[in-house]
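Enquirer: Need the 3D shape of this:
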Amino acid sequence: MPKVRPRTTNKANWTMEDLQRAIKLIVEQNYSIRNAAKTMNIPFASLYKRYKKKFDKAPRLGHQTVFTPEMEKEFADIIKKMANIFYGCTPNQIKRAAFEYAEALNLKHDFNKSTRLAGRVWFEGFIARNNISVRKPEATSINRVTAFNKTEVGRFYNLLEELMEKYKFLAKNIYNCDETGISTVQEPERVLTATGQKRVGSITSWERGKNITMLCAMSAGGGYVPPMFIFPRKRMTPTLEKDGPTGAIYKCSDNGWINEELFLQWLKHFTQYAKPSAEEPILLILDNHASHSSLAIFEYCKENYVHMLSLPPHTSHRMQPLDVSFFGPFKAAYRRECDLFMKSQLLQRITPYDVASLVKKAFSNVASMSKAEAGFKATGIFPINSNVFSDEDLIAAEVLQSEPIVVQDLADSILGSPSVGAVASVSSITATIELEQNSPIPSTSTYCPTTSERVTTRLSQFDIPSTSKDLTSVQNFIQMPKKVTVAKKRQGRQKQHATILTSTPIKDALVEKENKKKAKALKTQGKGKGIGKKSKPQEIRREKVKKKILQDSNDTSMSDVNTDELCQDDENDDTEDASNLCLVCGEFGRNNETWYRCTSCGHWAHADCTGWDSAYNYVCDMC
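Expert: A predicted model of the protein is given here:
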């Protein structure tokens, strides 16, 4: 913040009301300027300048700022609008631009000429005077920026209004569902330590954790459906459900992600709690992930009075109630529970078997009616508010999706039409050069005469020396993103939009999708059978033993003793199977399954159950 200097004088202690009273004494009661100044306790020079020269500014202490208020306002407008299109300026960019601009205008300043940057005191004073703050931005992908546009958002609300008018959904029957990832490695919270200590650490479970998918749903009326957990494993075990949320269901998949079959199972779980009927149908709002749409899902929803509406792609960060109001507080609460769990015992680790109990504690602390209602209200879903997002929220997509343009045209589209009296209006500048942060001041011959004339006229009002007449706007001292023509992308998946996933026209596409899937399965049928290189060594050994028994059974020269010994070896293998069970799921292997061996205890586990990408230095959860 700027330096705080305590007031030590009574100068400039009068107000604009005192000024008006003094002028009234002069005009109406024929007071002299000196007597009016003495009566109202205003300095004679201040009253004289404001009365005779029509100067109506409020009193202030301190030296004059480097730039006039109009110049600073132009700076501030550019900074705010650049932030709105996700190309915000950094403090160093603004400091450098301020230095270059002051040098170009030949203004008196005390900026650092060796680093060619404005000072910290000027910068902090500038942001305080112009209602600007330094914020850490949220990383937002280009897809999210461009997809959140007026056309796609308007389409979603039109479909929402159409469904609401047709089915008259109650607040308790409007749901939003979405998946989120739960990791076994928590992000540590802030801790207390000695002042000046350079390195501060906090213990975590692993260097790289396992990601578990959790599918949640909440209603506009404040209700929550018990979540579904999806673990990255081959088979389930009851120990994963220990102390989990009441009513939750637990499934597994090879990679821990949701798929069409698992989503259909969740829908059956969901309808048990939501209880849709012909009189009270359900509206389910969700993203357009591929796992949310299949022929079986379509038919189940039709039979059970569930209407699904998908959000526009890449807009869930602004339009999905769970993302807006629930997942943020839930993740923070989950991190706190993980921290408490880790610090409750020395060298305690978080394994997939502990996740359910930790989620239960965090979920019960966060899942409140107010959060659900706030999420639906903030996104304009319930009550329906298609104007919940202003033009300022949607301007980024409009600017960035326009035709390829030069730098200055992009500046015009950001700033809009020029304001009367702005210093060297941006729209009047025809130059298209880009200035790097360390680039020298541009030559005055680059700019057109009309710009110079307008700058000279405007600067003369601020008593700026005439030597600074051929100058550009502030805009040319702030690095702008240059929009270039991008090569045409190869044809990929058709662009998606907000869609009613349970509408009749969708069925034809789902039938075609199902037929293609069956044809592909039929084509690959029979491939990959038998014992391959990735089979468990124990299985290979057992197959070899059985094969040898069959071969030797036809050998008449083989004695009964040898046959008994061979059978005894096979029995010994069976007794050793207990040590070769999968450490995670506790089952034997099947054909074509990859296994990893723990480098510490030597026991085996399915590769898919471990969550490791390779067997290199694999250590099981128990070790």
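
Enquirer: contacts, neighbours, all on C-alpha from now
Expert: Fine.

Enquirer: Identify the residues contacting Val145.
Expert: Contact analysis of Val145 by C-alpha atoms under 8 Å, 6 or more residues apart in numbering lists 86, 396-397.

Enquirer: ranking those residues by neighbours, who comes first?
Expert: With neighbours defined as other C-alpha atoms under 10 Å, the most crowded of those is Ala396; it has 23 neighbours.

Enquirer: Let me know whether that one touches Asn84 as I believe.
Expert: Yes - between Ala396 and Asn84 there is a contact under C-alpha atoms under 8 Å: 6.5 Å.

Enquirer: From the contacts of Val145, which land in helices?
Expert: Here DSSP state H is the test, and those give 396-397 as lying in helices.

Enquirer: how about this one, so we can line them up?
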Amino acid sequence: MVRNYKRKSNRGNYGNNNLSLALKLLNEGKPLNTVSKEYGIPARTLRRHRDHKVQNPGRLQFGRHRQIFPEEVEKELKQHITEMERRMFGLTSKNLRRLAFDVAQKAGYDHPFNKETRMAGEDWLKSFLERNGLSLRQPQSTSMARIVGFNRPKVDQFFDLLRSIFANADYDSPKIWNMDEAALTTVQKPSKIMAEKGIRQVGKVTSAERGELVTFICAMNAAGGYLPPLYVFPRKRMVDVLMKGSPPGSVGYVTESGWSDG
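Expert: Now for the predicted structure:
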């Protein structure tokens, strides 16, 4: 006959607050076993924290990883990261790892960071990003002219002009349009294919090796209406076959550069 015995555990659901209160009672002279039963904390755990045999007495730590910086320091790091991103000078992962090492060194925090590379580890970076709701993103290239032109006086000037236009005329949603243009490549990017090992070069048929960009212009109003797209091809003469497969009503034009010039 086989019997299944369940091992009784003395471990209760306690947090840092209960642990701190239990240690306070121990320091006041209350018996260890009494405090252990009252707060549901194992006597061995209380003894280790009381005798300072842990790195942070009175504070729970699960796993081998520990938080290097206090919460207020991590909040300052997060604020610095978001401010740099908004100023178009976002930090890379290596920038942040070097910054974490410098902060830990100058503030005198006990840390396991690499002193040869003078950077925090990738495991610290991953944990820091998860704790603070951050992630690595691929930024879009933004010219210096656009950054300099996007400032408070220019934005205020734009909205003042827009407000005066709406005050002089009654524009409803079908009369408010937005137009934008994008570039389309004429060469598709081939996907990975199966090939024999050891071959130095593998090819796949495309329309060309180096494609040219075709300008694609769209317009849509605030009511949800839209105009058929307009294509600008980098050619001298327009050929009807270029519009094959385009949406109904599309329009095609040509310029030598392929850019919209009028």
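
Enquirer: Tell me which stretches of the stretch 301-450 of structure 1 form strands.
Expert: Applying DSSP state E, counting those that start in this stretch to the stretch 301-450 of structure 1 gives strands spanning 306-310.

Enquirer: make that the stretch 151-262 of structure 2, sorry
Expert: Listed in chain order, the strands of the stretch 151-262 of structure 2 (DSSP E, counting those that start in this stretch) span residues 177-185, 213-221, 226-234, 251-255.

Enquirer: Trace Leu242 of structure 2 over to structure 1, please.
Expert: Under the alignment (TM-score structural alignment), Leu242 of structure 2 pairs with Leu240 in structure 1.

Enquirer: equivalent range in structure 2 for stretch 120-129 of structure 1?
Expert: When structure 2 is aligned by TM-score structural alignment, the counterpart of stretch 120-129 of structure 1 is residues 122-131.

Enquirer: Specify the local secondary structure of the residue nearest the centre of structure 2.
Expert: Note on structure 2: the residue nearest the mean C-alpha position is Ser135, at 3.0 Å, using C-alpha atoms, centre = their mean. Assigned with DSSP: H, G, I helix; E, B strand; the rest coil, Ser135 of structure 2 falls in the coil class.

Enquirer: repeat for the one 4 residues further on
Expert: Under three-state DSSP, Pro139 of structure 2 falls in the coil class.

Enquirer: That one and Gly211 of structure 2: what is the separation?
Expert: If you measure Pro139 of structure 2 against Gly211 of structure 2 using C-alpha to C-alpha, to the nearest Å, the figure is 24 Å.

Enquirer: Helices of structure 2, start to end?
Expert: With helices called from DSSP H, structure 2 shows them at 16-27, 32-39, 43-50, 71-86, 93-107, 122-131, 144-149, 152-168.

Enquirer: Kindly reformat these as TSV containing distance to Ser257 of structure 2.
Expert: Rendered in TSV, the data for those read as follows (distance: least, C-alpha to C-alpha, whole Å):
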stretch	distance to Ser257 of structure 2
helix 16-27	67
helix 32-39	78
helix 43-50	74
helix 71-86	34
helix 93-107	39
helix 122-131	44
helix 144-149	22
helix 152-168	31
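
Enquirer: Identify whichever of those helices lies nearest to Leu60 of structure 2.
Expert: helix 16-27 (6.0 Å; C-alpha to C-alpha).

Enquirer: List the buried residues for the closest one?
Expert: 18-20, 22-23, 26 (16 or more other C-alpha atoms under 10 Å).

Enquirer: Also stretch 113-128 of structure 2?
Expert: 113, 119-121, 124-125, 128.

Enquirer: Relative to Thr215 of structure 2, which of the residues you listed is nearest.
Expert: The shortest separation between Thr215 of structure 2 and any of the buried residues of stretch 113-128 of structure 2 is 40.7 Å, and it belongs to Leu125 (by C-alpha to C-alpha).

Enquirer: Could you pull up the residues touching the closest residue to the closest one other than its chain neighbours?
Expert: In space, Leu125 of structure 2 comes closest to Arg97 once its chain neighbours are excluded; the distance is 6.9 Å by C-alpha to C-alpha, 6 or more residues apart in numbering. Contact criterion C-alpha under 8 Å, 6+ apart gives 119-122, 125 as the residues in contact with Arg97 of structure 2.
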